[in-house]
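> The sequence isn't on hand, but the structure is:
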């Protein structure tokens, strides 16, 4: 048989900003055959990849954990998540009264304690533990997880993975009927380009502030702990304290490569000792100094703090910038959720962290009520001399561990951003086989370490760092409140009364806190906003150019006829995998291949690897296939769908997985044609979901050939003959596919550069030609991300003018 009659073209499209991710366990294809064979009526013929792409099952089902498994994760979370909020007692009272010209009165201390108690109760406990944690993206938390959840209920994303003509218009919300209010909100957002851009900018800003939080947390935690050494030896200079803090920070970032799993087990015992120490010392101070400070549990003390004759309302308002530091690390509970689970985070905080923190703050207030002049170093001054050195050592360890919470959260959020096309490519290292959310990013780890060292060495004082820290903490809370409100209205479809209460209580209080921390903008508060602005620029420029580049490719795509009707085109043995972002048509880069080398492999697969705004795609629903052009051309399109938490594998595993599913598609296509014979004319593009098909086909039993004929027996025999012919054609095509694979697999990649068009303005030319070009050149290239061997690679350069 002639080669031209059995040429197969497989198109593989892959987003340039993403990596191929397939776990080793995903290489197994489920088989559902039985002794009675496969029932053909179990297969449905679909007319659009968009329809099929919108139907993914099992995404709302989270992995069940045993009680011991939950407790195990809860133990690990103590070392990874709760170090930050646990070390807040080191500096909260000092920061609260840093602007005071004289020592605070007992009434002021009790009022500040009441504010601390109810801030911890309202925000970390009620808002995050009982509400925000449930707004996760199938187990993943953080700003982008909330944004991706909104994207699945409402087409709002404008990234290359969410174009209107793309197959990634994936929605989980189709399983839940929307009420009238949710539909109106959805339609209003989808019809407004400004609303879409605003939501994306909010998500990007929240992400940037969390990363800024991850920079400031190690600085203030380590520096505040090391400063305690000056209690025993006042002659130690601040320069020596800063030098020791920098050395500790370098060691901290050096151990990040071990991963959250090992770091959690290593740090959790130390944090347990820390919480035990602050609880015991807190109870001791309450009993030994002044137990009457317990009246701070009465919320009226807060009112008295602002309105009493001895209080200065403006000074009380300014002090909120210090009070808010008692909630540092709260966002880590949500951002680090992908490393653990909702129940484990809830158990650890409600059962251990919250009561221990309350004891610590009440104990410090009891001590300060008698010695208000010690407000500048309340934590170490309230520690009895007999346990000072053990407490100092544990405090230093705890401050190191506190940094781990936001560092882990930063890694998780960067990975989500990159997978959704909003961050340049970086290397993602999965550090745990059992928990896929635990990742390490070497490049980001180094940049975080560099930033922390520079901030610590330049500021040299916890007061100024605390001013910056407060802005980062409250800004992230405001972003979370805004996104959660939209989720409550459109996704959860919560009662309007409850939504109004949520916004009135948490939104208004957070705005009050935010106004207070902004007051200290010129005293260090500008730092997190500067970090956020730089990161926002990087993320938005990457998103903008990637979107424009995708639009250019879509406008200049080729048709299948333009490829197959070329009279001078030669077909050579082998399989060519052409990677492109397009899911419709043939990318224009392919014409450059044919111009430079007028030959096409006998089998061509257009492969598009798309990351959906979800954390994981079921293995059985990973690939979508359809035929491109007439069957005689044997060209195929493959769309591989991945979530942002799916693992990456090498090219050999991906190649084997793709070929197995392609064979299954060819067999299934024959069964589909048997079902629709005489009803629907054959089309050039046939789409079949392979999530439920078996690779080893079992021929169904028929009545053809029985000695006792029945009515319609001739039709059955004719149908059986047609089935045999189709199955033979399918098997012959599969054999040709296998022979082509034996001849070799070549990966076809375009090496493209993006440039601003001549009519573009100066700002656009600066952004595209210089900023984006710098980011692209200093990020990981697609060749490395795909793990493609050089000997199997064929690249052609092309310029895009946007």
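Everything's here; your move. Since the model is a prediction, treat every value here as computed from it, not as a measurement.

> Could you use CA atoms for every contact and neighbour count after this?
OK.

> Buried residues, stretch 187-203. List them.
189-190, 196, 199-200, 202-203 (16 or more other Cα atoms under 10 Å).

> Adding distance to residue 260, write the residues you listed out as CSV.
Shown next, in CSV, are those (distance: Cα to Cα, whole Å):
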residue, distance to residue 260
189, 38
190, 39
196, 34
199, 31
200, 29
202, 28
203, 25
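
> Tell me which entries of these lie within helices.
In this view, these that belong to helices under DSSP state H are 189-190, 196, 199-200, 202-203.

> On the three-state scheme, residue 572 is what?
strand (DSSP: H, G, I helix; E, B strand; the rest coil).

> Ignoring the adjacent residues along the chain, who's closest to it?
In space, and not counting its chain neighbours, residue 572 is closest to residue 601: 4.8 Å by Cα to Cα, 6 or more residues apart in numbering.

> Provide a list of residues in contact with the one you found.
Counting by Cα atoms under 8 Å, 6 or more residues apart in numbering, residue 601 makes contact with 7, 9, 571-576.

> For residue 763, see how far away residue 536 is.
Distance, residue 536 to residue 763, by Cα to Cα, to the nearest Å: 17 Å.

> Same drill for the two, tell me which one is more crowded.
Neighbour count, other Cα atoms under 10 Å: between residue 536 and residue 763, residue 536 has more, with 21 against 9.

> SS state for that one?
helix.

> what's the burial count for the residue nearest to residue 491 when sequence neighbours are not counted?
The shortest distance from residue 491 to any non-neighbouring residue, by Cα to Cα, 6+ apart, is to residue 153 (6.8 Å). Residues near residue 153, counting by other Cα under 10 Å, number 22.

> try this one next to it:
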């Protein structure tokens, strides 16, 4: 019996690169590459933070308190939380909110109608489970509560989809904001350069960047890594120069009591400043989402030994300069650069801003790829750009959609304060969602001590909640933009998730049994057409109802009928001897075949080589020589490929939400997106598409 729930496993996995354990030299190389992609957003933060404070006449104590805020935000929220805790909550090398949700669903029986179906366990685990101690009892109660509460399951799905949409929404703002903020520095040296010129240059740079994405993360990171290394090196050098020249004792700001004194002294002003400080840590969520492009050790090495110390020294250097010249705070970064190196640093900062854009673009590709794997996003084309790393992907539809949105935001807002206010607003919500899901992973999967879980969850919820209250005031002043984009994406994802769930539910309830298929094929008026029919379906188990629909309305079926399911597994390539799994259905001339491809395999299912291999495996599964001869004879008489196309319709018994979602949103998406087996290649002259209406 073929189990369609079991993940692909073989001794070829290690050779194919599914293992995420790398030798030291390759890890260092990946760390070097990750500087060019993963840390772009974090790395260009010095351009934005002090300029975004919009505060003037700050005293020395105020500036030291601000630096203390930035230092501890970087240390607590990025270094400790993401680099050493959250990064370990990956799902087979993939990061992001979907990875956290996928892990939970592998250990919990999620059965709600809105559940992401691909994460669901194949069979419920009804066996007794012992959880020792008081902590074990809490885990057992939490697991039981979630499994028995559709509301809790729907809430999990809701926040995961919302968090994912927010990351993509912020991904449209990061390229627009980073590029235009970097180019605006040129206006300080030439009054002839207007804001319209800056907007035009930003739009051109963004178009070039998005056009470059098809080359793949591997090549992009190799091109950008030297830029980021130069960026970190030059910023660190200038930071050290400013510290020594203007205020050598500025590093005392690492003491948290300066941060506390700043809040006591400034109250609401300090609270307002949190929104600007948060700009210094946006990109942490992209670092986790980009995990599939590299590996944990590489990201940890790159951040701990290059990014983190560089950012701390750069911020300290800017603060030291502002202690001497506080009136320069509105253009802190460019003002603190020595005039002799101003133009080289302008060029480097512009290129670094482009890299910052790349970090969010690649994160969006990773998120969409995960969404497709979990069947909660309309099908789009995914191109794997690396033969070594399964997570390095490119999505042309998403790429050009992001390009249009980014260029539109640059032209629409013209680099005004609204665009700056919108930048990073939704990221805090993603961080809060990540904290919540990570705590659940720690409780239900890692079996972490309850005190450690509380030590993680409570402080981070409080800190991030405090940042969130400051960032909320930016929503009316431009922060609504990423929320609007997120709402649109959420409507798309929740519609597709709900529609896919209802479709699978319909097929599971109405799938054919072998006895029913046997009866239909045994009636006297059933005509067995000469030839072989490959009937393609994405139903993981059982015979789909569309087969019944096809037989009933044609009154015939080919001599040999093979129900084929095509699946892409997370390795580079599947060896030919392991690509096909064939099962005889027990009905005369009926078989089932599972075809597995690696992400770099050509999925030419209709090609002569693939068809010949499937026929050979069918003959191996045949029980007699006569049956083998019949398969060979039927193939010589002709082969056709039947592809099912289902249409959902919600009847009047459903509620308004269900009718609107299914009849309008889901059907519109289904009509305009790629088919379930769109990556497969079929000869057009031998392909038949069969439609069926699913009335739910």
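Perfect, thanks for sending it. Please read these numbers as outputs of a predicted model, since none were measured by experiment.

> which ones are touching the counterpart of residue 366 of the second structure in the first structure?
With TM-score structural alignment as the criterion, residue 366 of the second structure lines up with residue 412 in the first structure. Each residue near residue 412 of the first structure by Cα under 8 Å, 6+ apart is listed here: 335-336, 338, 437-439.

> how about the strands in the first structure?
9-14, 429-430, 439-440, 570-579, 599-611, 623-628, 635-642, 687-689, 745-755, 793-801 (DSSP state E).

> Please identify the most buried of those.
With neighbours taken as mean count of other Cα atoms under 10 Å, the strands of the first structure reach their highest mean count in strand 9-14, at a mean of 28.

> Which elements pack onto that strand?
Applying 3 or more Cα pairs under 8 Å, 6 or more residues apart in numbering; DSSP states H and E, we find strand 9-14 of the first structure packed against strand 570-579, strand 599-611, strand 635-642.

> Next one: the residue nearest to residue 572 of the first structure from residue 593 of the first structure, what distance?
In this view, residue 601 of the first structure and residue 593 of the first structure are 11 Å apart by Cα to Cα.

> what does residue 304 of the first structure give?
77 Å.

> So between those two, which is more surrounded?
Using other Cα under 10 Å as the criterion, residue 304 of the first structure and residue 593 rank with residue 593 on top: 19 against 16.

> Alignment lookup: that one to the second structure.
So, by TM-score structural alignment, residue 593 of the first structure is matched to residue 550.

> Equivalent analysis for residue 271 of the first structure, please.
By TM-score structural alignment, residue 271 of the first structure lines up with residue 228.

> quick revisit: distance to residue 582 of the first structure for the contacts of residue 412 of the first structure - can I get that in CSV?
Formatted as CSV, these follow (distance: Cα to Cα, whole Å):
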residue, distance to residue 582 of the first structure
335, 32
336, 33
338, 30
437, 28
438, 31
439, 29
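
> I figured residue 538 of the second structure hits residue 676, correct?
Yes. Judged on Cα atoms under 8 Å, residue 538 of the second structure makes contact with residue 676 at a distance of 6.9 Å.

> After superposing, tell me the mean distance of stretch 153-162 of the second structure to the first structure.
Stretch 153-162 of the second structure, aligned to the first structure and superposed, deviates on average by 1.1 Å (mean Cα distance after the TM-score superposition for the first structure).

> Over which residues of the first structure does that stretch lie when aligned?
So stretch 153-162 of the second structure sits over residues 196-205 in the first structure, by TM-score structural alignment.

> Next, the residues that contact that stretch from outside, please.
143-144, 147, 156-158, 189-190, 479, 532, 536, 539-540.

> which of the contacts of residue 601 of the first structure does the second structure keep?
Mapping the contacts of residue 601 of the first structure onto the second structure (both residues aligned by TM-score structural alignment, their matches' Cα atoms under 8 Å) leaves 571-576 still in contact.

> got the contact list for the residue lying closest to residue 147 of the second structure once chain neighbours are set aside?
In this structure, residue 147 of the second structure finds its nearest non-sequential neighbour in residue 109, 5.7 Å apart by Cα to Cα, 6+ apart. For residue 109 of the second structure, the contacting residues are 120-121, 124-125, 147, by Cα under 8 Å, 6+ apart.

> what residue of the first structure takes the place of residue 109 of the second structure?
In the first structure, residue 109 of the second structure lands on residue 155 (TM-score structural alignment).

> Check residue 31 of the second structure too.
Residue 31 of the second structure maps onto residue 74 in the first structure, by TM-score structural alignment.

> Skipping its backbone neighbours, what lies nearest that match in space?
Leaving aside its sequence neighbours, residue 74 of the first structure sits nearest to residue 344 (Cα to Cα, 6+ apart; 4.2 Å).

> burial of the one you found, as a residue count?
21.

> Then residue 564 of the first structure?
15.

> So it is in contact with residue 634, correct?
No. The criterion here is Cα under 8 Å, and residue 564 of the first structure misses it with residue 634 at 10.3 Å.

> close enough to count as contact, residue 665 of the second structure and residue 494?
No. Here residue 665 of the second structure lies out of contact with residue 494, judged by Cα under 8 Å, at a distance of 9.7 Å.

> Which one's more surrounded, those two?
Ranked by neighbour count (other Cα under 10 Å), residue 665 of the second structure and residue 494 place residue 494 first, with 23 against 17.

> That one corresponds to which position in the first structure?
Residue 494 of the second structure maps onto residue 540 in the first structure, by TM-score structural alignment.

> quick one: contacts for the closest residue to that match other than its chain neighbours?
Of all residues not flanking residue 540 of the first structure in the chain, residue 422 sits nearest, at 6.9 Å (Cα to Cα, 6+ apart). Residues near residue 422 of the first structure by Cα under 8 Å, 6+ apart: 159, 539-540, 542-543.

> Alignment lookup: residue 422 of the first structure to the second structure.
Under TM-score structural alignment, residue 422 of the first structure pairs with residue 376 in the second structure.

> Look up how far residue 160 of the second structure lies from that match.
From residue 376 of the second structure to residue 160 of the second structure the distance is 11 Å (Cα to Cα).
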